[in-house]
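**Q** no FASTA, just this:
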């Protein structure tokens, strides 16, 4: 069924539920693919011999391509039909996931992940815009809440799925499973309604290229900061290029008769508030998940599977509040819900940061439950604010703005948490490693995993090294999560002080 932008398709309740379920499954798969590969990386590296730098690119190129191309992909859905772009994206995603099954050279694996990122860029905005176009404005809040909840815990789902697969199968299984699921979803997606803009126009190719280069440069710089540090020249050049290209993109779009993205949307307070909120939410969420994945396995001793399962309390608060978020925003106002929700996220960051080697499970459960509550309260309201302030013909682009801010925020969170954690850990553990041989000292200073490996070979002295390294890591995690909380707090101040004029 094809519908114009002026109306909403007449769907039965069952058909709407099917559409929401399928779109949420697709976006959940896209988000989960990040943590799925992270979890499988040690086994993959041991089998293929890829270097540390190559491992970094196997992980990061997916996020880089997804973030760079999501805005052009959303515009393509608006122009040519969202269902068609979704199906093509699922097929491309499946091909990218299946590629490691037929080759395992470093270049092949990196290229395969880039192709998977391209498919993900086509999938993400299509899922949200299809949901948005399938419901009347007064009925889409709950559907968007479910979508936002699934997107929010997709990374956790990836940890659990990867852990289950790796317990019984080789690392190739974490690519085969998503490939099969993507094919099944592509077939099933032929049953969902489609929509596109009613007034056709020439596709803004220059805007698409400029947006891809701007976002790509910005995300590349943030990702490289995690490895090289924020003071490195390569990071500075990439970030500066991203900002300059972003300014050029904005200048060009204001002069284009049919822009890829009408940048004047950011002068709408609700649209701008939603964009800032989504960015800082995902900065906090992915930065916290990055630190927690190591804390749970290397400090608390959980297996990869168990480290995902023990985070289940996040869903206890996230899902109910996600369903109520849009209603609460209408009742109390977007600004109030955003500020309260982000304040709860800050509280969750503080509680998580206070976890140490001797912390029990109740402290972890309470902390992630608080974090989930903050994310559940803010994420759907922010997404609705972005989508509700564009015409129906631009749902794909608006969805892509929502997705791009998520990816930029996620990259920033991982880079910030990683850099603060690494620097603090090294400086804190160094007094306990000075007497070690040079090679062992470098390994122990480099990471907690390295320190634990050295401790295993150090006899009775190893116990003291383990204690010192775990304390140093916990201190680094506290400071990294405090930094993430500071970013969220800055977001609260930004949206509270936002006084841009409403768009006409």
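**A** Yep, that arrived. This is a predicted model, so every value here is computed, not measured.
**Q** make it CA atoms for all contacts and neighbour counts henceforth
**A** Fine.
**Q** shouldn't residue 35 be in contact with residue 163?
**A** No. Contact criterion CA atoms under 8 Å: residue 35 and residue 163 do not qualify, at 10.3 Å.
**Q** Strands along the protein, start to end?
**A** 2-3, 194-195 (DSSP state E).
**Q** Make CSV from these and add distance to residue 109 and mean neighbour count to it.
**A** Formatted as CSV, the strands of the chain follow (distance: least, CA to CA, whole Å; neighbours: other CA atoms under 10 Å):
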stretch, distance to residue 109, mean neighbour count
strand 2-3, 38, 16
strand 194-195, 34, 27
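**Q** And the ones you listed: which comes nearest residue 70?
**A** Nearest to residue 70, of all those, is strand 194-195, at 18.1 Å by CA to CA.
**Q** distance between that closest one and the chain's centre?
**A** In terms of CA atoms, centre = their mean, to the nearest Å, the centre of strand 194-195 is set 26 Å apart from its chain centre.
**Q** Summarise which helices and strands that strand is packed against.
**A** Identification of packing neighbours for strand 194-195 by 3 or more CA pairs under 8 Å, 6 or more residues apart in numbering; DSSP states H and E yields strand 2-3, helix 82-98, helix 106-133.
**Q** Out of these, which one sits most buried?
**A** helix 106-133 (a mean of 27; mean count of other CA atoms under 10 Å).
**Q** got the angle for it vs helix 82-98?
**A** 150 degrees (axes from the mean of the first three to the mean of the last three CA atoms, to 10 degrees).
**Q** Against residue 162, how distant is residue 32?
**A** Using CA to CA, to the nearest Å, one gets 9 Å for the distance from residue 32 to residue 162.
**Q** try residue 235
**A** From residue 235 to residue 162 the distance is 32 Å (CA to CA).
**Q** Tell me where the stretch 151-300 of the chain has helices.
**A** In order along the chain, the stretch 151-300 of the chain carries the following helices (DSSP state H, counting those that start in this stretch): 173-188, 205-228, 233-255, 269-294.
**Q** let me redo that: the stretch 351-500 of the chain
**A** Counting by DSSP H, counting those that start in this stretch, the helices of the stretch 351-500 of the chain are 361-387, 395-429, 438-446, 448-456, 461-497.
**Q** Distance to residue 21 and mean neighbour count added to the ones you listed, as TSV?
**A** As requested, the helices of the stretch 351-500 of the chain are exported to TSV (distance: least, CA to CA, whole Å; neighbours: other CA under 10 Å):
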stretch	distance to residue 21	mean neighbour count
helix 361-387	16	25
helix 395-429	18	25
helix 438-446	44	18
helix 448-456	39	20
helix 461-497	30	21
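**Q** another one to put next to it:
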């Protein structure tokens, strides 16, 4: 089959998985009403997908190398699509959380498989870089366009239509994959590393679960500290176990290769910032500016378009000028964007907001696509599944950490700012307690006050909540700017200055051992 056609099919599958990451966000207000979901349940409706995705992506990436990538792709799409159908007809928040978890399990098969197949179809570096740029653009577009799809469907249909659309995309991808994609696997057919599988699931799963729960319990609470301790122990055990295996699931020598490690860190920093941005700006549009779901989704078009442009340009520039310059520039653009976003007010014009999104989207494209190409270039093609899975795991951990950390900073500043407002002194303690939970809760409380014959007090409450939200958004933006600036420093210090050839097939650690000028 023509490589371009294979790339189109792989990008279609990738788009479905990426859309699912954020499409549900604009439906959360509807779910709160129709399913009676509280804030905790709403959080898990989103996080169940990410938790299962991140937990199993390393294990499933390794298994796809062994048993065949085409079968893993089709099977993962079937699981994802089946979960989406189940989610569309869920009649309780618990059922929806379960089906979101099933979708995440399917995504853990699909995502690494698409990139590993791509790496085996495109073998010449410039062509592979171009293909990865298109794949990266599709990934970023899916994340950014999720709210657009969700908003458009919610404008005319019920919230379950979002999941039915994702199921349809999965079905189309299955049919196309059967017809177009040829199978590939690791020809060495190594034995299954059961210890590595179990330890990777335990390490990544515990880490992501602890990050998700930490804002609820406190970052230094006994539960959080215990979770991080288990995570550390599991990762240490994984390293020792893999070093002792003749055929490890993950060759930990890869982490001595700065091309691989610094690129992975750059992806983590980028998705930390992206998901933190989506978390904050979606609430800003819907709760502070009162935009309906469709209009909220359409507001993301500038960031989606700039991600696409940045991804395609990024890999082309990286081949010519090196990953160091391109990736560090992308992270600096992220920093500039968040410093600008920190100036948002309740009356900021959309033109200014759209302009703020441009450096953010370009920053993601210039960072993520070249860093992904560097990661895959550091891994032999026979092990492309686990290399892709490592790339996907860094995205998921970075995104989950971004929402948790930025969300925690925002929530803390929001609550303290609202508590110190003048209107908080005029309200009954139970109303203040509700309004301090979130700006959405404050909106509900304000509506109740208006309905109870106190419209002026309700308007004052809403204004105070909006002001408190903006205080939290500013603080969260500063955190994101600091993280991306740190990422730019890491990229500038450790990524290669110039593009080089890829590592040879037989030795994933060889790049770190090969003298300058030798084949990598």
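**A** Looks like it came in fine. For clarity, every value in this text was computed on a predicted model and none was experimentally measured.
**Q** rewinding a little: looking at residue 235 and residue 162 of the first structure now, which is surrounded by more residues?
**A** residue 162 (27 against 23; other CA atoms under 10 Å).
**Q** Can I get the helices of the stretch 351-500 of the first structure in CSV including distance to residue 127 of the first structure?
**A** Shown next, in CSV, are those (distance: least, CA to CA, whole Å):
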stretch, distance to residue 127 of the first structure
helix 361-387, 13
helix 395-429, 9
helix 438-446, 41
helix 448-456, 39
helix 461-497, 27
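**Q** Out of the ones you listed, flag the one nearest residue 131 of the first structure.
**A** Among the helices of the stretch 351-500 of the first structure, helix 395-429 comes nearest to residue 131 of the first structure, with 9.8 Å by CA to CA.
**Q** how about residue 449 of the first structure, what's its match in the second structure?
**A** Correspondence of residue 449 of the first structure to the second structure, assessed by TM-score structural alignment: residue 440.
**Q** so who does that match touch?
**A** Residues near residue 440 of the second structure by CA atoms under 8 Å, 6 or more residues apart in numbering: residue 287.
**Q** follow-up on the earlier one: would you mind giving the helices and strands packed on strand 194-195 of the first structure as JSON lines with distance to residue 168 of the first structure added?
**A** Shown next, in JSON lines, are those (distance: least, CA to CA, whole Å):
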{"stretch": "strand 2-3", "distance to residue 168 of the first structure": "44"}
{"stretch": "helix 82-98", "distance to residue 168 of the first structure": "19"}
{"stretch": "helix 106-133", "distance to residue 168 of the first structure": "22"}
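**Q** so which of these gets nearest residue 347 of the first structure?
**A** Nearest of those to residue 347 of the first structure, taken as CA to CA: helix 106-133 at 29.1 Å.
**Q** Mind giving me the packing neighbours of that closest one?
**A** The helices and strands touching helix 106-133 of the first structure, judged by 3+ CA pairs under 8 Å, 6+ apart, are helix 13-48, helix 52-80, helix 82-98, helix 140-168, strand 194-195, helix 395-429.
**Q** Could you tell me where the fourth one falls in the second structure?
**A** Per the alignment by TM-score structural alignment, helix 140-168 of the first structure matches residues 128-156 in the second structure.
**Q** and if you look at stretch 268-276 of the first structure?
**A** Taking TM-score structural alignment, stretch 268-276 of the first structure hits residues 257-265 over in the second structure.
**Q** Identify whichever of the helices and strands packed on strand 194-195 of the first structure lies nearest to residue 308 of the first structure.
**A** helix 82-98 (22.0 Å).
**Q** neighbouring contacts of stretch 181-192 of the second structure?
**A** The contact list for stretch 181-192 of the second structure (CA under 8 Å, 6+ apart) reads 1, 6, 9, 63-71, 117, 120, 247, 249, 382-383.
**Q** And for stretch 77-95 of the first structure?
**A** By CA under 8 Å, 6+ apart, the list of residues contacting stretch 77-95 of the first structure from outside reads 73, 76, 115-123, 126-127, 129-130, 178-183, 185-187, 189-190, 192-197, 200, 203, 393-397.
**Q** so can I have a markdown table of the helices and strands packed on helix 106-133 of the first structure showing distance to residue 462 of the first structure?
**A** Output for these, formatted as a markdown table (distance: least, CA to CA, whole Å):
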| stretch | distance to residue 462 of the first structure |
| --- | --- |
| helix 13-48 | 23 |
| helix 52-80 | 26 |
| helix 82-98 | 41 |
| helix 140-168 | 29 |
| strand 194-195 | 61 |
| helix 395-429 | 13 |
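**Q** Out of those, flag the one nearest residue 244 of the first structure.
**A** Residue 244 of the first structure sits nearest to helix 52-80 of all those, at 15.3 Å, using CA to CA.
**Q** for the closest one, which positions count as buried?
**A** Buried positions in helix 52-80 of the first structure, judged by neighbour count with 16 or more other CA atoms under 10 Å: 54-79.
**Q** Surely residue 337 of the first structure touches residue 380?
**A** No. With contact defined as CA under 8 Å, residue 337 of the first structure does not reach residue 380; the gap is 10.6 Å.
**Q** any residues in contact with both of those two?
**A** Common neighbours of residue 337 of the first structure and residue 380, using CA under 8 Å, 6+ apart, are residue 325.
**Q** follow-up on the earlier one: I'd like the distance from the match of helix 140-168 of the first structure to the chain centre, please.
**A** Distance, stretch centre to chain centre, for stretch 128-156 of the second structure: 12 Å (CA atoms, centre = their mean).
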